[in-house]
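Asker: show me how the following folds:
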Amino acid sequence: MTDTDREIQPAFFTDPFPTLRAFQEEGQACPVRLPDGVEWWFVTRHEDVLEGLSDPRLSSAANDHMANDDSLPTTDAITSANNATRRSLVNLDPPDHTRLRKLVVRAFSAKRIDGLRPRVQQIADELLDAMAAGDGEADLIGAYASVLPIRVICELLGVPEDHDALREKTGAAFQVVKDDASADDMARAFTWLTEYTTRLIALKHDNPGDDLLSDLIAVHEEDNDRLDDEELAAMALTLLLAGHETTVQLIGNGMNALFDHPDQLAMLLERPGLVRTAVEELLRYDGPTNPGVARYATEDTTLGGVRIPRGALLLLSVAAANRDPARFPDADRLDIMRDTTGHLGFGHGIHYCLGARLARMEGEIAIGSLLRRFPGIRRAVPAGDVQWRLGMVRGLVSLPVILR
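Answerer: The predicted model follows:
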C-alpha cells in the first residue's frame, strides 16, 4: 500500500470497510492522514484494538493533548470541541475518570433505565401511528430513528424537546473537518451546545425534578467529593450528544443493513424474539462508532508489534475490529444468529459505555416495533443511492422507505 492510499478522502465515510480491511490486512498499525491533514495511527486488528483500549499509556484526552502539543495542528473546531468536552468521562483518564464515573454511575441505575421501557414503547408507538397515517412512504431517519432517541434522552434528562436544533447541532459536532467551512460549522455547533447545556443546568437548578440532570446537579452540590462546574457542564453535554446520536445510527444503520440482507430481515420477521441478538449483530456489523475512538500516546509504546512514538495520535478502529475475520468468522456477513461476544460496539474497559443498557433497549424496541407494525417495509431507493453523513459517527442523512 502506498502513502497515497493512506490519505483518507471524504468518500471513505460512505463505505469505510474496504479501506479498513486493506489496513487490517497489512497486519499492523499504520499512519494515515485524515481530510483535515492530521496524521493518525490506524489500529485495526481486534486483538490490537482491545489491547489499546486497555493500555494506560494511551490517553483518552486526545483533544486536550492536541491543544497543548505545539507539534500538532490545531483549529478553532478542535479548540471549541476541547473546551466543551475536556472534562467529560470519555475524555478523561484515571484518577479523574475513576472519581467522576463513580459519582455519575448511580444516575444510570438499571432500575432507572428499565423503568423507561414502557415510555420508550409508547413513544415508538406514537411515531409509528404518525407514519401509518401518511401516504405509505417515509424517511425512516427523519420520522423515526432520529426522533425516538431525542425524545427519550430529553425525558431522561428532564429538559425541553428541541429536536430539530439538537439534531442539526450534534450532526455538525460529529462531522469530519475537511475544509474551513466545516471547521467553522463545528466550532459554531459546540458553542451553541455549550450555551444550551448552560441554560439547561440553570433551568434544572431552579426547578429540580425526578430526572437524571437533577440527580447530577445534586451530586454537583454535595459538600464532599462532587462534580465541579466544568464536569457538570461536560457531562450534560455528553449525555445530549452521545445519549441520542449513536442510538439514531444504531436504528438507521441497523435497518439499512437488514434491507441489504433480506434473508436476515425475513428471519427476524419470522422470529421476532431474535431482536435482542439482532441488535448486537447490527452493532458489530455496522455500528455508529466508525471508524473508531481517539487516543494519544503519552509515552513510547508498542502495539501489535509496532512501535508507537510518544505524542502520536491513534485511531483505535472499533469498526475494523468488529469485522476482523480472526475474531468473527465470515465477518463481512450479517448473521443475526451469530455469537457476538467480544464485539466492541460499546467500547471496552474503564470507558465501556454508561448508556449501553439504554441504547440496547431503545434499539430492541425501535426495530422490533417497526417490523411488527410494517412487516412489508422496504427501502424505497437502491442501496447505492442512500446518503451517508461525513462524520466520525457513521450514520445516514436519510433512509426513504415504503411501509407497505
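Asker: use CA for all of it now, contacts and neighbours both
Answerer: Noted.
Asker: buried stuff in stretch 8-27?
Answerer: Buried residues in stretch 8-27, defined by neighbour count with 16 or more other C-alpha atoms under 10 Å: 8, 10, 12-14, 16-17, 20-21, 23-24, 27.
Asker: and the contacts of it?
Answerer: Identification of contacts with stretch 8-27 by C-alpha atoms under 8 Å, 6 or more residues apart in numbering yields 29-30, 32-35, 42-45, 178, 291, 319-320, 324, 387-391, 394.
Asker: any idea how far apart the tips of that stretch sit?
Answerer: 19 Å (C-alpha to C-alpha, to the nearest Å).
Asker: and this one, so I can compare the two:
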Amino acid sequence: MALPNEAALPHEPIPYPFPSPPSLYDPAPEYLRLLDSQPVAPVTLPDGASAWLVTRHADVRRVLRDPRFSRSAAGGPDAPRVGLMIADDSIIGMDPPAHTRLRRLVASAFTVRRVEELRPRAAGIVAALLDRMQALPHPVDLVEHFSLPLPVQVICELLGVPADDRHRFHSWSDTLMGDWQQDPVVMQDAFDALSRYIEDLITAKRAEPGDDLMTALIAARDDEDRLSERELVNLCLGLLIAGHETTANQINMFLLTLLRDRVEWDQLRADPDAIPRAVEELMRYVQLGDGGASLPRITTEEVELGGVRLPAGSAVLPVLAAANRDPSAFADPNRLDLSRADNPHLGFGAGVHHCLGAQLARMELQEALRGLLRRLPDLRLAVPESALRFKPGMVVRSLEALPVTW
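Answerer: Okay, here's the model as predicted:
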C-alpha cells in the first residue's frame, strides 16, 4: 500500500481512532473540527498504517460513488483493518462487475414494491410484540421484547430461517459486529461457526425447498450457475447479519433520541403522517456508532480529493456520521429537525454499495415507531440514561438492555 508522500501531507498525521465522544447524540468533536479545518486528513492507525480520514459530505459521497476508491482492494493483505470483518468474496467486499452480478440476484427482494408488500406482515409482528409487552410486569426490556425480535423475525422470514434457530446466530453476529481491534481469532471463529450454520441450512433447503429468498438463491446457484457455493454462503450470511443488527440498534437509538426531552416524541404523536420524514432525519442525526469511519477504500490511481492529492494505493476512511453533520450540506446540522425537507443524508451509504436493504429498514423503522407511538404514547425510560449499558467494543451502539415503562 502506498504511503502518503510529503508533498501531499498538509499536516502531520493524526492518531486514529479518536476517543469515544462525550455525548451519545453528537460525533466526536475531533470530526467537527476536521470538517471545518481539514476535511481530508492524514491519520495513523493503531498498527502504524497510514490512511486518509474524510469528513465533508461532498467528499464522503464521492468516495462512496467514485470507482477509483475500491472496496475490493481494501481486502488486500496490506489494507488497514478497520470496522467489520468482511470476507474478500462477499458482496460488501467486491467492486463491479462481480458486485453487480451478486447484487442483481437479490435486489428484487428489496424493491419499494416488494417491501410495501411486506409492510402488513411487519405491522402484524409489531402488534404481536406489543401485545406481549403490554402483558408483562414493568419495567420491560425493549431490546429483548421488541427492538431485537422485530428485525430478526422479518429478515428470517424473508430468508427462510426456521423460527427455532433465530436465537442461534445473534451471538455470532455480535462478535462479527464487534471491536475491530479485538483478537482476529475470535472473529474468525464466529465467522466460521455462522458459515457452517448457513451451509447446514442450505443443505436442508436443497432437500426441502421453501418459498423464501434463500431457496431462490440456491436455485440461482444450482440451476442457473450464477453463484459459486462460497458466494451463496457469504451472501446469505451477510443478509442475515445486516438484516437485523443495525435496525435493532437504530430502533433503540431513535427512541433514546426522541425521548430525550419528549418534544419530538409528542410532535410525532400529534402527526403520525410525519413518521417517514422523521425516520430520514433520525437516520441523519442519530449516532448509531461512536462515529468511526465506514469501511475503507483504496485508491486505484492518483486522485485529488478536497484539494489533497492522494497517491494510488492510499487507504481512505469515509466518516458518514461527520458528513451527516456538515453545515455545507445541512442547515443547522446539529439540530434534530423532524420536518427537515432537504435531507441528502448518507445513513444508508451511496453508490454501488448503497445499503441493499435500505427500503426494508425504512419500512421496519416506520412501523416500529408507528406502533410504539400509537400503543404506548406515554412510553418513557424506566432508568436514568446514565444507567444504560452498551455492549463493549461494538461497531454499532448495542444496548445490553433498554428498560422502559408507560
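Asker: thinking again about what came up before, for the buried residues of stretch 8-27 of structure 1, give me JSON lines that also has distance to residue 93 of structure 1 and secondary structure.
Answerer: As requested, the buried residues of stretch 8-27 of structure 1 are exported to JSON lines (distance: C-alpha to C-alpha, whole Å; DSSP: H, G, I helix; E, B strand; the rest coil):
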{"residue": "8", "distance to residue 93 of structure 1": "29", "secondary structure": "coil"}
{"residue": "10", "distance to residue 93 of structure 1": "31", "secondary structure": "helix"}
{"residue": "12", "distance to residue 93 of structure 1": "30", "secondary structure": "helix"}
{"residue": "13", "distance to residue 93 of structure 1": "29", "secondary structure": "helix"}
{"residue": "14", "distance to residue 93 of structure 1": "32", "secondary structure": "coil"}
{"residue": "16", "distance to residue 93 of structure 1": "29", "secondary structure": "coil"}
{"residue": "17", "distance to residue 93 of structure 1": "30", "secondary structure": "helix"}
{"residue": "20", "distance to residue 93 of structure 1": "27", "secondary structure": "helix"}
{"residue": "21", "distance to residue 93 of structure 1": "30", "secondary structure": "helix"}
{"residue": "23", "distance to residue 93 of structure 1": "28", "secondary structure": "helix"}
{"residue": "24", "distance to residue 93 of structure 1": "28", "secondary structure": "helix"}
{"residue": "27", "distance to residue 93 of structure 1": "28", "secondary structure": "coil"}
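Asker: among the contacts of stretch 8-27 of structure 1, the buried ones, what's the PyMOL command?
Answerer: Of the contacts of stretch 8-27 of structure 1, the buried ones can be selected in PyMOL as follows, counting by 16+ other C-alpha under 10 Å:
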select buried, resi 29+30+32+33+34+35+42+43+44+45+291+319+320+324+388+389+390+391+394
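Asker: where exactly do the helices run in the stretch 301-404 of structure 1?
Answerer: Using DSSP state H, counting those that start in this stretch, the helices found in the stretch 301-404 of structure 1 span residues 318-321, 356-373.
Asker: give me the buried positions along the last one.
Answerer: Put plainly, it is helix 356-373 of structure 1. Quick answer for helix 356-373 of structure 1 (16+ other C-alpha under 10 Å): 356, 358-371.
Asker: likewise for stretch 273-287 of structure 1?
Answerer: Across stretch 273-287 of structure 1, burial judged by 16+ other C-alpha under 10 Å covers 274-287.
Asker: over to stretch 106-124 of structure 1?
Answerer: Of all the residues in stretch 106-124 of structure 1, those buried under the rule 16+ other C-alpha under 10 Å are 107, 113, 116, 120-121, 123-124.
Asker: also stretch 307-322 of structure 2?
Answerer: Residues of stretch 307-322 of structure 2 classed as buried by neighbour count (16+ other C-alpha under 10 Å): 308-322.
Asker: repeat that for stretch 177-197 of structure 2.
Answerer: So, applying 16+ other C-alpha under 10 Å, buried residues of stretch 177-197 of structure 2: 177-180, 187, 190-191, 194-195, 197.
Asker: next: stretch 257-271 of structure 2.
Answerer: Neighbour counts over stretch 257-271 of structure 2 (16+ other C-alpha under 10 Å) mark 257-259, 262, 264-265, 268-269 as buried.
Asker: same question for stretch 208-220 of structure 2.
Answerer: Across stretch 208-220 of structure 2, burial judged by 16+ other C-alpha under 10 Å covers 209, 212-220.
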